[in-house]
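Colleague: I would like the atomic coordinates for the input below:
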Amino acid sequence: MGAGRRLLLAVVCGVAVAGIYAAQPVLEPMGRDLGVSAELAGWIVAIGQFGYLAGLLLLVPLGDVVDRRRLVAVHLVIVAVGMILTATASAAWVAFVGLAVAGAFAVVVQTAVAYAASVSPPAERGRSIGVVTSGVVVGILGARVVTGALAEVWGWRSVYAVLAVLSLGLAALVLVVLPSEERCDPSAGYRQVVVSVGGLFGQRILLTRGLIAFFLFASFGTLWSGLSLPLADAPWQLSESRIGLFGIAGLAGALGAARAGRWADAGRAVPVTGLALTLLILSWAAIAQLPWSLWLLVVGIVLLDFAVQAVHVSNQHLLTAVRPDRVSSVIGGYMVFYALGSALGAAATTALVTAHGWTGSSLLGAGFAACALAVWAIDRLLPRGSARLPSGEAGTHQARKRTEGADRVSCRTSSTPGSPVPQRQRQRD
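Modeller: Okay, here's the model as predicted:
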């Protein structure tokens, strides 16, 4: 994985995920135009998350069966179709269909992360995941800046039109720049890998890291899905473009956590998770000051997005190190928790802001963060022998040692007489 290919995959992730979150800074005009009330505006974002959830279960496992490069290109084209539907919608239900389609195929993000993890040497896996995942955060947060500016000049529909064009361009670029990927298990079928995702949920490391992600992104969604409502109201009464600028603060925090992949490669993923979740709780004390201070809000946003990115990269590094044979499936299973948490945060925060103001929403976000920290602490206290898969740093390094050699072996086999026998078969013999 050269730097150029990492960057391309990061851009793919950013554009794909931007379609889900682009509505956040323009919920008010978008809801007004489509006839959606303020109390239900959060569902404009949540519907994309539910589509994303369906994609995680039904589409991401395809990455363990077919060439991920072609899969990325096809998914980007369908994301563009969803964006076009949304941009041209004359009724709320048409926009919801477009957002659901774009959300379902935005799981191209997980396919891109799985591609980066599978083609990287074990010692650099965390770095690759960190760089590619940073594109996700840039897309989520950068979309707010771009959305606000475009919406103020050309309206909210222009945002989805631009995303559609970018998705189609990236689909073509992926086919040209990225090499085809060899399948390590050509005998595996789609039905088999989809069923295997269900089996992963019974394993402790996925349950632990998944629950942490659920509460982590519920806290994240509580901030970003509800933030535009109090900023557009008294006393600030900010325009869409100014609301979008707060994404720059989050971007600074998220990019600062890009080093989380290197920390994971160094074996510090578990303690970094605990420290970052503690920081996440503290960030809400500053975010809660929104009615009185925008500067404290900015500080809180930087801290929150730093913490979220650090935990997210650490989670994915631990999971892909344990299951290198099912990278797409394990990431897809993990991201189910992410989608559910994000949807919960998006749907709950708008209702709470309307009923109890920003204080109520801030308490909710801090509560989600505290739950994530509690899951991490409980996992640290439980005996390691209670898991079917090894948990934590020790298990990750054991799994890495078992698979380090296999990751470097060509996956191709041949039935032609006299063809070379793969290294793993020679070792078994």
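Colleague: please make it C-alpha for all contacts and neighbour counts, starting now.
Modeller: Noted.
Colleague: ok, now which ones touch the residue nearest in space to the middle of the chain?
Modeller: Nearest to the geometric centre of the chain sits residue 136, at 6.0 Å (CA atoms, centre = their mean). For residue 136, the contacting residues are 10, 13, 14, 17, 109, by CA atoms under 8 Å, 6 or more residues apart in numbering.
Colleague: just residue 206 next, same as before
Modeller: Contacts of residue 206 (CA under 8 Å, 6+ apart): 200, 319, 330, 333, 334.
Colleague: just the element for the last one, please.
Modeller: Element membership for residue 334, per DSSP states H and E: helix 327-381.
Colleague: packing partners for that helix?
Modeller: When contacts are defined as 3 or more CA pairs under 8 Å, 6 or more residues apart in numbering; DSSP states H and E, helix 327-381 packs onto helix 42-58, helix 108-119, helix 190-200, helix 204-226, helix 228-232, helix 269-287, helix 294-322.
Colleague: structure for this one too, so we can compare:
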Amino acid sequence: MAVACGLCAGGNYYNQALLHSIALHFGVDQAAAGLSVTVAQVAYAVGLLCITPLGDKLERRRMAVVLMLLAAVGHALVGWSGSFAMFMLGTLVAGLFSVAAQVLVPMAAALAAPGHAGRNVGLVLSGLLVGILLSRSVAGGLSTLGGWSLVYQVTAVAMAVMALCMRRVLPTSRHPQPLPYAQVLASMGHLLRTQPALRQRTLASALAFAAVSVMFATMALVLSSAPLQLSDAQIGLVGLAGVTGALIANLAGSWADQGKSHVLLRLGAALLLLLSWLPLWWGQASVAWFVVGVLLMDLGLQAINVTNQSSVASLLPEARSRMNAVYMTGYFAGASAGSALGVWAWNLAGWQGACSVGAGLAALAGLSVWRGVRWSQRQALGQAQAA
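Modeller: Alright, predicted model coming up:
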């Protein structure tokens, strides 16, 4: 399931490293080729809202397999496309159905033995994270071997094989709910209104991802400028420092199962996410400090995300997919807002402006985390007194 999530998530990021080659192949300008990035992201967002909630209605193993096969069809359309229109259609199909990864995350929690849901979610999310972080490097390597289309051809075959493996290995869901589709979608708003823990954890994670997105949106700008003046390949290697987040993801899940979620949230928000902006500030003139900042930031984000997502998955077992859809929609909405704010701050005040905005968002995330922890502790105390 972790490998499947990595394939699904990474496939949406290949085009970011291949835009120049794609533009040359189809004879379009880079702005037109760049639309594929937007198409993939928008299609993924639509899939989160409209497809992943069906995990509470349909049998999850079959749903994940079908979605992954459809995503493989999208990558095949891209890899063997004869026109730019077919390329864009394949990008849309692949992005829309790559939400198979977000069907597998709540399924991992549902399949867990008692007390191990956090570990399962952490392990699956670590695969997703590694897929995203390695996607650009894999795309560049395969493109060097056989051109940009080879990247998508290999991915299409790999995803089809993985889908068949999942069909063979994974158990079937035990309690699919025969809810009308309209009711499934409408219930997501009801869950957001009636589940304060869902709102708090979604807000905290959205603010945390927004802070991180400020950095990723402006990283290439600062590292390619004087005095560092790094090349695209060197900048990509700096970004790979975030792969350490995959290590903390699994550890964070295990800690959450042991009742240490409050410690993880406070550590991630206060000590790592916020303090990471200090070495990033110094990183304008030092690659070493920048790498330290990326490491701390990614560790902090994963500590917050894994803890919150595993907690959301356990709130209402009968609504895991819908709860996860609400959470992930808010999570990526925060990322989009952070990217926009980061570019705005860079245009206004350069790297210092971006760091100030990012640190401000990290502080808001920390405040949200601390308020959420205190609320949870009061709820637990009230329940204990009532008992």
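Colleague: need the contacts of residue 206 of structure 1 in TSV with neighbour count, can you?
Modeller: Putting the contacts of residue 206 of structure 1 into TSV (neighbours: other CA atoms under 10 Å) gives the following:
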residue	neighbour count
200	19
319	22
330	26
333	25
334	29
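Colleague: returning to that earlier point: which of the contacts of residue 136 of structure 1 fall in helices?
Modeller: 10, 13, 14, 17, 109 (DSSP state H).
Colleague: nearest to residue 151 of structure 1, out of the helices and strands packed on helix 327-381 of structure 1?
Modeller: helix 228-232 (13.6 Å; CA to CA).
Colleague: now do the contacts for residue 286 of structure 1.
Modeller: Counting by CA under 8 Å, 6+ apart, the residues that residue 286 of structure 1 touches are 296, 297, 299, 300.
Colleague: quick check: the aligned residue for the first one in structure 2?
Modeller: Right, the one you point to is residue 296 of structure 1. Taking TM-score structural alignment, the alignment pairs residue 296 of structure 1 with residue 289 from structure 2.
Colleague: picking that back up, now which residue in structure 2 aligns to the residue nearest to the centre of structure 1?
Modeller: Per TM-score structural alignment, residue 136 of structure 1 is aligned with residue 128.
Colleague: read off where stretch 64-73 of structure 1 ends up in structure 2.
Modeller: The aligned range for stretch 64-73 of structure 1 is 56-65, by TM-score structural alignment.
Colleague: gap between the two ends of the matching stretch?
Modeller: Terminal residues of stretch 56-65 of structure 2 lie 16 Å apart, using CA to CA, to the nearest Å.
Colleague: for it, which outside residues touch it?
Modeller: In contact with stretch 56-65 of structure 2 (CA under 8 Å, 6+ apart) are residues 55, 100-101, 103-104, 107, 163-164, 166-167, 170-179, 184, 318-322.
Colleague: repeat that for stretch 317-327 of structure 2.
Modeller: Residues contacting stretch 317-327 of structure 2 (CA under 8 Å, 6+ apart): 48-49, 52-56, 102-103, 106, 110, 184, 188, 191-192, 198, 201-202, 309, 312-314, 316.
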